[in-house]
Structures are given as structure tokens and as C-alpha cells.
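**Student:** I would like the atomic coordinates for the input below:
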Amino acid sequence: MSMELELKNVHLRSGDKLKVKGEILHDAERFQIDLGCDSNDLALHFNPRFHDDTDGTVLVCNSKIAGCWGDEKREIDKPLQRGSDVKIVLKLSGDVFEVELPDGQEVQFPNRVGMDVISYIRVAGDFKLTSFKIC
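**Tutor:** The predicted structure follows:
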């Protein structure tokens, strides 16, 4: 039972935070949080994958410009586990995105496209969203 939340015409600027809370499904393979101006132009595609590695999660970050994916940045990580309740905080800090994970660990991904206003947000996949806040 995967879900999807898609928001258009939002106004997330440098310094703003997006807080996403929810439960990673027990049989999760992956979920994603996308920030950009539409589904074909994403400054950040945050995509934890649970099927790639049995010892932990592979965190994949990428960008998409005019429908074309860039080079993936991959990190093996432990704080995201199937069946767990999590809070993930995403922050646009000018030339970099900061993603704070549940254990306080932070993943950084460059703002490759230099997007200074995020107008599109999508949360999708094997994730039960319980709270969503822009602050």
C-alpha cells in the first residue's frame, strides 16, 4: 500500500525547512521525497532503497533536469529501517540541500540546478505519511 502526496504552487525558499513524519512500511522497497518546480525538474530526489542491501538502507540522492537524471549520490545508511517511525527534515541552504535523518545524521546534496525557490513537493512510495510541515 504505497501512498503519494503531491503539492504544486508551494513556495519553499532558502532557509525554509520541510519536516516529514511517517512510518516506513514493513515490506518497504523504497520511498522518495522530491523537491523542485515539477516532476521533470527536481533539485532534490531523496530516495531511500531497502532492497539493494540487506545490512542497511541505500540512500540515493539525485537531480532531474528537463526529464533527464543526473549522477546518483549513494550512501549506505542504518537509521532508516523498515517498519520504523521516522522524522526527516529537509532544508534548502542556498547551494546545498541538508537532509537530517532520525539519528541526527545529516546527508548533504548539492543544489546542482541553483533552484532558489521550490514550488513542487512530492512524497511517494512505501511510506505512510503522518505529518507534513513547512517552517
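
**Student:** From here on, just use CA atoms for contacts and neighbour counts.
**Tutor:** OK.

**Student:** Disregarding flanking residues, what is the spatial nearest neighbour of Gly125?
**Tutor:** Among residues not flanking Gly125 along the chain, Phe31 sits closest, at 4.0 Å (C-alpha to C-alpha, 6 or more residues apart in numbering).

**Student:** gap between the one you found and Arg13?
**Tutor:** Distance, Phe31 to Arg13, by C-alpha to C-alpha, to the nearest Å: 24 Å.

**Student:** neighbour-wise, which of these two wins?
**Tutor:** Phe31 (21 against 16; other C-alpha atoms under 10 Å).

**Student:** Report the buried residues of stretch 113-125.
**Tutor:** 115-125 (16 or more other C-alpha atoms under 10 Å).

**Student:** Closest one of those residues to Gln105?
**Tutor:** Relative to Gln105, the closest of the buried residues of stretch 113-125 is Val123; by C-alpha to C-alpha it sits at 20.6 Å.

**Student:** what's the helix or strand hosting the closest one packed up against?
**Tutor:** Per DSSP states H and E: Val123 is located in strand 117-125. If contacts are counted by 3 or more C-alpha pairs under 8 Å, 6 or more residues apart in numbering; DSSP states H and E, strand 117-125 sits against strand 3-13, strand 31-38.

**Student:** Next, the structure of the following sequence, for comparison with the previous one:
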Amino acid sequence: MIGGSWGNEQKEGFFPFQTGSTTKVSFTFEQDKITVRLPSGSPFSFPIRFPISQITYVSVDELETKSITLN
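**Tutor:** Below is the predicted model:
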């Protein structure tokens, strides 16, 4: 969201999560993109459309989280 308006949404063609299963998700933040890695598929990237010096908020709905590791 920039200036109160959402940009274009980017979606991938597969949904990697299944009810009741365990999945490890890894996010890598680079200068121009965020790369998401899942054990079940190839990594995919989302462009960073404006400069980000830090990420202060992440939201996930309806997901049971067992652990979070920040490096």
C-alpha cells in the first residue's frame, strides 16, 4: 500500500498449503524483491515496488504458527 492505495496484486499458479499439514516457509528480503521458498516447489519472487529499509508488520490470517525464526 502506497499513499492509501493498493498496487496490483501478484499471485502464483499453485497453492502450497494443505489443511493439517506442516510447511516451512522462508522469506528472503533483497533490495528489489522478496523471495519466498517452500519445500514443495520452486522459489518465487515478488518485486519491491518502493524502497523498504525495514519491515515492521507481517500479518497471516487463519494459520496455526508453531515457530518463527528471524535472522
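
**Student:** quick revisit: tell me what angle the strand holding Val123 of the first structure forms with strand 3-13.
**Tutor:** When axes from the mean of the first three to the mean of the last three C-alpha atoms, to 10 degrees is applied, the directions of strand 117-125 of the first structure and strand 3-13 differ by 160 degrees.

**Student:** picking that back up, for the helices and strands packed on strand 117-125 of the first structure, which one ends up most surrounded?
**Tutor:** Of all those, strand 31-38 has the most neighbours on average by mean count of other C-alpha atoms under 10 Å, namely a mean of 23.

**Student:** Just put the helices and strands packed on strand 117-125 of the first structure in CSV and tack on distance to Ala66 of the first structure.
**Tutor:** CSV is the format used below for these (distance: least, C-alpha to C-alpha, whole Å):
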stretch, distance to Ala66 of the first structure
strand 3-13, 17
strand 31-38, 10
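
**Student:** Assign the residue lying closest to Met1 of the second structure once chain neighbours are set aside to helix, strand or coil.
**Tutor:** Distances taken as C-alpha to C-alpha, 6+ apart place Gly7 nearest to Met1 of the second structure, at 6.4 Å, with adjacent residues excluded. Three-state call for Gly7 of the second structure (DSSP: H, G, I helix; E, B strand; the rest coil): coil.

**Student:** that older thread, so which of the helices and strands packed on strand 117-125 of the first structure gets nearest Lys19 of the first structure?
**Tutor:** The nearest among these, by C-alpha to C-alpha, is strand 31-38 at 10.9 Å.

**Student:** who touches the aligned residue in the first structure for Thr22 of the second structure in this structure?
**Tutor:** Aligned counterpart of Thr22 of the second structure in the first structure: Asp85 (TM-score structural alignment). Contact analysis of Asp85 of the first structure by C-alpha atoms under 8 Å, 6 or more residues apart in numbering lists 21-24.

**Student:** again, only this time at 7 Å
**Tutor:** With contact taken as C-alpha atoms under 7 Å, 6 or more residues apart in numbering, Asp85 of the first structure is in contact with 22-24.

**Student:** what's the counterpart of Glu12 of the second structure in the first structure?
**Tutor:** In the first structure, Glu12 of the second structure lands on Glu75 (TM-score structural alignment).
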